[in-house]
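Asker: sequence and predicted structure are below.
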Amino acid sequence: MPSRIVIADDHPLFRTALGHAVGAAWPDAEKIEASSAAEARAAVEVGADCLLLDLHMEDSHGLSALMDFRQDFPAVPVVIVSASETPHVYSAAAQLGASAFIPKSASLDNMREALVAVRDGDSWFPEGEGEVDEDLARIASLTPAQRRILDQMRAGLLNKQIAYELDISEATVKAHITAIFRKLNVISRTQAAMLSAKLDVDQLDANAGPG
């Protein structure tokens, strides 16, 4: 059977460019295009040998989308495609399980090189990868349910509101928050929200500063 490659990006022209790179790495591949994380998820659920994932689609929330796909489809390599081009972002993507990171400014040859590496079971990241971030390691230790609650906390919702949104009891929310605080080594909702901001690619770019 031919390989099945899912290309998730909300810009049609860039999906086309990625499609050319995919064709160079997997000449006989079936290429499935998606313009949102939801469409990508539906496609991967049918089956995929690789997912190319843009981090800036309307319904994808930075590196949270990467974590969700790695959690739910651990056998599917995820190649991040992003206009964010700082070592902090490269490092965060690698740390959270991406197999490769392709900057949108990359040449077609570099895109093909990255995809061939992933096809062959290797990883590929631009030069200048940053250091391991212990906070990201703590965030990665959270369960999907805990990450959802952390997202709601970051949005400023109270326990009662979180319980309503997720259709669980308030006692369950409190138990999850206790576990979240312990795993993140924080003592307040504010501290937890500040750590979760590290999944925001724009925030990582800003923190990288000039240079």
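Answerer: Cool, got the structure. Residues are numbered from 1 along each chain as shown.
Asker: make it CA atoms for all contacts and neighbour counts henceforth
Answerer: Will do.
Asker: buried stuff in whichever helix or strand V173 is part of?
Answerer: Assessed by DSSP states H and E, V173 sits inside helix 170-184. Residues of helix 170-184 classed as buried: E170, V173, K174, H176, I177, I180, F181, K183, L184 (neighbour count, 16 or more other Cα atoms under 10 Å).
Asker: please, where are all the strands along this structure?
Answerer: Here the chain has its strands, by DSSP state E, at 4-8, 30-34, 50-54, 78-82, 100-103.
Asker: could you dump those to a markdown table with mean neighbour count?
Answerer: Output for the strands of the chain, formatted as a markdown table (neighbours: other Cα atoms under 10 Å):
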| stretch | mean neighbour count |
| --- | --- |
| strand 4-8 | 25 |
| strand 30-34 | 20 |
| strand 50-54 | 26 |
| strand 78-82 | 24 |
| strand 100-103 | 24 |
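Asker: dump those strands to a markdown table, plus distance to S196.
Answerer: Formatted as a markdown table, the strands of the chain follow (distance: least, Cα to Cα, whole Å):
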| stretch | distance to S196 |
| --- | --- |
| strand 4-8 | 24 |
| strand 30-34 | 27 |
| strand 50-54 | 20 |
| strand 78-82 | 19 |
| strand 100-103 | 21 |
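Asker: what's the helix holding V173 packed up against?
Answerer: Contacts defined by 3 or more Cα pairs under 8 Å, 6 or more residues apart in numbering; DSSP states H and E place helix 170-184 against helix 134-140, helix 144-154, helix 159-166, helix 189-196.
Asker: got another one to weigh against that:
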Amino acid sequence: MTAAANPFNTVPGAEEIRVLIADDHVTVREGLAAIIGRQPDMQVIAEAANGREALEMWQANLPDIVLLDLRMPIMDGVAALNAIRGLDSAARVIVLTTFDTDNDIALAIKGGAKGYLLKDAQRSELLDCIRRVHAGETCIPPALLAKLITSLGTAALSGRELDVLTRVAHGDSNKEIALRLYVSEATVKSHLRSIFGKLKVISRTEAISVATQRGLIRS
């Protein structure tokens, strides 16, 4: 009689993958905990409702995998990711979020995330990602990887250019921006020319639209 196939690709007697879930929505945490808890090769060892708790729970439990939301109170996901990776460069973190802008993806990957999934991913995708990252692989869906490549191929806006673009998004005129940032109108115009060139746009409205889509500014 042949042995039954192992659908989870686990080794009999192997230790379970210990997972920390960090998300500020309790229903999301409970749903993830239920899905993960039903897997014979995984267990949820801790939950966190914000970035600071995620860091504290990571230090206290040293999980194999962290499922980390990006937008959380007190300390956001990117800050928590950087803090965790600062303590252990081998920490395996998967970002699980609703945000798919290329800037968000780039910040997470540059911060050391080994996986990036959207919350509408299929359950099988999530579980496969956890197992792959635990095995030392990187897990980024092709569509999100394409956005990341687009981001890396675009010249980054400077801090001052982001300041100017944010004021543009608030509807400020060049004169108002100059007054707020303590620079000349000529300097503002120079920054706008650079912004338009980097974003490959020709108008303020288009610049705001592209920057919002890429997560450079918040709508």
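Answerer: Happy to help now that I have it. No experiment lies behind these values; they were computed from the predicted model shown.
Asker: quick one: TM-score?
Answerer: TM-score for the superposed pair, counting by TM-score structural alignment, normalised by the length of structure 1: 0.58. Supporting figures: 149 aligned residues with a Cα RMSD of 3.5 Å.
Asker: sorry, back to before: out of the helices and strands packed on helix 170-184 of structure 1, deepest packed?
Answerer: Highest mean neighbour count of these: helix 144-154, a mean of 19 (counted as mean count of other Cα atoms under 10 Å).
Asker: tell me what that one is packed against?
Answerer: Counting by 3+ Cα pairs under 8 Å, 6+ apart, helix 144-154 of structure 1 packs on helix 159-166, helix 170-184, helix 189-196.
Asker: so how far is A117 of structure 1 from C50 of structure 1?
Answerer: Note on C50 of structure 1: its distance to A117 of structure 1, by Cα to Cα, to the nearest Å, is 12 Å.
Asker: how much space between V22 of structure 1 and A93 of structure 1?
Answerer: Counting by Cα to Cα, the gap from V22 of structure 1 to A93 of structure 1 is 20 Å.
Asker: do M111 of structure 1 as well
Answerer: Distance, M111 of structure 1 to A93 of structure 1, using Cα to Cα: 17 Å.
Asker: using the centroid of structure 1, identify the residue furthest from it.
Answerer: Using Cα atoms, centre = their mean, the residue of structure 1 lying farthest from its centre is A171. It sits 29.8 Å away.
Asker: that one corresponds to which position in structure 2?
Answerer: The alignment leaves A171 of structure 1 without a partner in structure 2, by TM-score structural alignment.
Asker: mind listing what the spatially most central residue of structure 1 touches?
Answerer: The C-alpha lying nearest the average C-alpha coordinate of structure 1 belongs to L66 (Cα atoms, centre = their mean; 2.0 Å). Residues in contact with L66 of structure 1 (Cα atoms under 8 Å, 6 or more residues apart in numbering) are L53, V78, A93, L96, G97, A98.
Asker: let's see 6 Å
Answerer: Counting by Cα atoms under 6 Å, 6 or more residues apart in numbering, L66 of structure 1 makes contact with nothing.
Asker: what do we get in structure 2 for it?
Answerer: Matched to structure 2 by TM-score structural alignment, L66 of structure 1 sits across from L81.
Asker: hmm, back to that, from the buried residues of helix 170-184 of structure 1, which is closest to D135 of structure 1?
Answerer: For the buried residues of helix 170-184 of structure 1, the residue nearest D135 of structure 1 by Cα to Cα is L184; the value is 7.3 Å.
Asker: isn't the closest one right up against R138?
Answerer: Yes. With contact defined as Cα atoms under 6 Å, L184 of structure 1 and R138 form a contacting pair (5.4 Å).
Asker: how close does the match of L66 of structure 1 get to N103 of structure 2?
Answerer: 15 Å.
Asker: and what of K147 of structure 2?
Answerer: 9 Å.
Asker: more neighbours: which of the two?
Answerer: The neighbour comparison of K147 of structure 2 against N103 (other Cα atoms under 10 Å) goes to N103, with 23 against 19.
Asker: tell me the contacts of that one?
Answerer: N103 of structure 2 makes contacts with R214, G215, as judged by Cα under 6 Å, 6+ apart.
Asker: look up how far T150 of structure 2 lies from it.
Answerer: Distance, N103 of structure 2 to T150 of structure 2, by Cα to Cα: 10 Å.
Asker: just L96 of structure 2 next, same as before
Answerer: 21 Å.
Asker: and what of D76 of structure 2?
Answerer: D76 of structure 2 is 24 Å from T150 of structure 2, by Cα to Cα.
Asker: neighbour count for those two, which is higher?
Answerer: Set D76 of structure 2 next to T150 and count neighbours by other Cα under 10 Å: D76 wins out with 17 against 14.
Asker: OK, contacts around the closest residue to that one other than its chain neighbours?
Answerer: In space, and not counting its chain neighbours, D76 of structure 2 is closest to G51: 5.3 Å by Cα to Cα, 6 or more residues apart in numbering. Residues in contact with G51 of structure 2 (Cα under 6 Å, 6+ apart) are M75, D76, G77, A80.
Asker: over to A54 of structure 2?
Answerer: For A54 of structure 2, the contact set (Cα under 6 Å, 6+ apart) comprises A22, A48.
Asker: for it, give its distance to I149 of structure 2.
Answerer: Counting by Cα to Cα, the gap from A54 of structure 2 to I149 of structure 2 is 29 Å.
Asker: kindly report the same for T101 of structure 2.
Answerer: In this structure, T101 of structure 2 and I149 of structure 2 are 12 Å apart, going by Cα to Cα.
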